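In: could you look at this predicted model? Sequence included:
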Amino acid sequence: MARTKKVLEELSQRGPHEVLHGDLALVGLPGIVCTPKSGLGLPAVAVGHGWLQPARRYLGLLRHLASWGIVAAAPGTHQSPFASHRLMSSDLATTLDICTQVRLGDGQISVDPKRLGVAGHAMGGGCAILTAATDDRVKAVATMAVTETRPSAIAAAEKITVPGLHLAGEKDLLAPAVSHAEPISTGWAGPVQLRTVKKADHLAFTEGRHWTEIVLHGKPQYRTQRLSRALITAFLLRHLAGDKRGAPVLDADVPGCAIDSEHSREAAAAA
């Protein structure tokens, strides 16, 4: 347990890389991109925002991942009440295209097209699942307070054989795990882990203040942000970069976030 707490604390802190910030709009898509100052053949992740949420509410997460050597980008599209889940999923794939096809920074940054992942909060998590189900470049999926989508993220999960990590909020009234994260995890075709963050509500994973706190459930929680950043960083480092330093965190319960379920349907079938 001491080892787990030490690694959790390390991964919740800023990583060793200096971080650069950019605007995806310069290459044709509104949004934010954060990268390490330099590095070739880096992993990359496209991060989807929650319903009505601007991409800037995930800037801390993007910066954190970049500080650990992962290019992280969040498209700022489909922020209206009538957002298209299908089109947002397509924009996440386009974001990965940008990361792999555009030389970022001053030409000192490039992304390996074989080391790509998707992540997202709420609606963005569901859309990340839709992307992973149709884009075989995606090697890992992480979600926070994931919600069902149209087309169905629950149905799409049955097609995904890459690793998945799903973080649900214990106090989430808008996306209770029993109706969203649990059926997604149960149907997941590949290795998957479901965790519930204690005392976290629906907006606990977001950052800063926003008018949607009036109509949606919850507000940002620093503790939840630190915990989710550490877990997602450990997960993406392992599955996109082959870096296993976060293994003590991923393979055990951590304070405030125990493992609810963990399985691989493929492994079970082979047995």
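Out: Ah, there it is.

In: going forward, measure contacts and count neighbours with C-alpha atoms only.
Out: Fine.

In: ok, His217 touching Asp172?
Out: Yes - using CA atoms under 8 Å, His217 is in contact with Asp172, at 7.3 Å.

In: which one's more surrounded, these two?
Out: Remark: of His217 and Asp172, Asp172 carries more neighbours, 19 against 16, as counted by other CA atoms under 10 Å.

In: may I ask which helix or strand encompasses that one?
Out: Assigned by DSSP states H and E, Asp172 falls within no helix or strand.

In: joint contacts of His217 and Asp172?
Out: Asp201, His202 (CA atoms under 8 Å, 6 or more residues apart in numbering).

In: helices of this protein, residue ranges please.
Out: Ranges of helices in the chain, per DSSP state H, are 2-12, 59-67, 85-101, 123-134, 153-157, 181-187, 222-241, 247-250, 265-270.

In: which other helices and strands contact the shortest one?
Out: Under the contact criterion of 3 or more CA pairs under 8 Å, 6 or more residues apart in numbering; DSSP states H and E, helix 247-250 touches helix 2-12, helix 222-241.

In: next up, a second structure to put side by side with the first:
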Amino acid sequence: MASAKQIVSELGRPGPYPVLRGELALVGLPGTVFTPTSGEGLPAVAFGHDWLNPASRYLGLLRHLASWGIVAAAPDTERGPFASHRRLATDLRTALDVCSSVRLGGTARGAAVSVDPRRLGLAGHGMGAGAAVLAASVTAHDTRVQAVGDPYWTSGSDLTVEAVATIALSESRPPAQDAARAVHVPGMHVAFGKDLVAPPAAGAQPVAAAWAGPSVLRTLKKASHLGIVEGKHWSDLVLDGKPEPATNTTVRALLTGFLLHHLAGEKRYADVVDGSVKGTDVRVYRESSTV
């Protein structure tokens, strides 16, 4: 079996599938979706952007996931200074619903692709990571009335999420740590050791510890908060850090392996979740929200 180091090297490169790009705006939700050119019953992930940042700063990451056979959608909403985590979480679930309910892509030479509604995941960076946790905490068919202190904010959903990945998770409202206690699917939490916006001890670590299901915290020791974004944006003046090619490559590999393992059943990528990877520290939490 390949080691985690070998898997990261493999998954850090583009996958074998040609990729198509589409716009979620065609179905009423601003945003972007990348798909392989063909495929039936594919896994899909909705990715949330960081505070103030557009989805366009993650196009390389989305394209990378699609090249490995994962449909990747990113809503381009809630980009203002007073953005709502709850609304972004709702948009992430809407993006998954779109991907799993309509056929995507297709060309004159090939048929459109389809997504298996049993193979859905959520991921995000910074603010988007917190929104992904909030979105995952909504239980299918939950019809309870919201109570004071209850992490839920919606009356119900038919969408079932199978895995969640957070990257440089920052504080959210309501708190992602509270919502994590209601998430029973596997979670991978990637923190950045030089993150001044969302230090691991204040962001990813409490959420990983509170996670109700299997939970892994991996810290990239030399990465800064904006390590995975692409290009320049005016928000660089507000948020600490800058694009880091090495960080981007490692995160792409970790996220791809995690999603392929949990959404596509690729067991050979299991070690990338909690195995030894150069430049990172890893901590595995048990299946208990009290750890």
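Out: Sure, I can see it. Bear in mind the structure is a predicted one, so any value in this text is a computation, not a measurement.

In: circling back: make JSON lines out of the helices and strands packed on helix 247-250 of structure 1 and add distance to Leu59 of structure 1 and mean neighbour count.
Out: Compiled in JSON lines, these are given as follows (distance: least, CA to CA, whole Å; neighbours: other CA atoms under 10 Å):
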{"stretch": "helix 2-12", "distance to Leu59 of structure 1": "15", "mean neighbour count": "16"}
{"stretch": "helix 222-241", "distance to Leu59 of structure 1": "11", "mean neighbour count": "21"}
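
In: any chance of CSV for those helices, columns distance to His202 of structure 1?
Out: Listed next are these as CSV, based on distance: least, CA to CA, whole Å:
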stretch, distance to His202 of structure 1
helix 2-12, 20
helix 222-241, 11
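
In: closest one to Ala93 of structure 1 among the ones you listed?
Out: Of all these, it is helix 222-241 that lies closest to Ala93 of structure 1, at 16.4 Å by CA to CA.

In: what does the closest one correspond to over in structure 2?
Out: Mapped onto structure 2 using TM-score structural alignment, helix 222-241 of structure 1 spans residues 245-264.

In: rewinding a little: what's the closest of the helices and strands packed on helix 247-250 of structure 1 to Val71 of structure 1?
Out: The nearest among these, by CA to CA, is helix 222-241 at 11.0 Å.

In: post-alignment, that closest one versus structure 2, mean distance?
Out: Its aligned residues in structure 2 lie a mean 0.4 Å from helix 222-241 of structure 1 after superposition (mean CA distance after the TM-score superposition for structure 1).

In: which other residues reach that helix?
Out: 8-9, 11-13, 42-44, 61, 64-65, 68, 70, 115-117, 139-140, 142, 144, 163, 165, 167, 197, 200, 204-207, 243-247, 249-250.

In: same thing but at 6 Å, please
Out: Residues outside helix 222-241 of structure 1 that contact it (CA atoms under 6 Å, 6 or more residues apart in numbering): Leu11, Ser12, Pro43, Arg115, Phe205, Asp243, Lys244, Gly246.

In: how about stretch 46-65 of structure 2?
Out: Contact with stretch 46-65 of structure 2 is made by 14, 34, 72-74, 76, 79-80, 92, 96, 122-128, 229-230, as judged by CA under 6 Å, 6+ apart.

In: how far does that stretch stretch from one end to the other?
Out: Using CA to CA, to the nearest Å, the end-to-end distance of stretch 46-65 of structure 2 comes to 11 Å.

In: could you do stretch 160-175 of structure 2 as well?
Out: One end of stretch 160-175 of structure 2 to the other measures 21 Å (CA to CA).

In: from Ser56 of structure 2, how far out is the residue nearest to Ala111 of structure 2 when sequence neighbours are not counted?
Out: Spatial nearest neighbour of Ala111 of structure 2, excluding adjacent residues (CA to CA, 6 or more residues apart in numbering): Ser38 at 6.5 Å. For Ser38 of structure 2, the distance to Ser56 of structure 2 (CA to CA) stands at 23 Å.

In: neighbour count: these two, which is higher?
Out: A direct count of neighbours by other CA under 10 Å for Ser38 of structure 2 and Ser56 places Ser38 higher, at 20 against 16.
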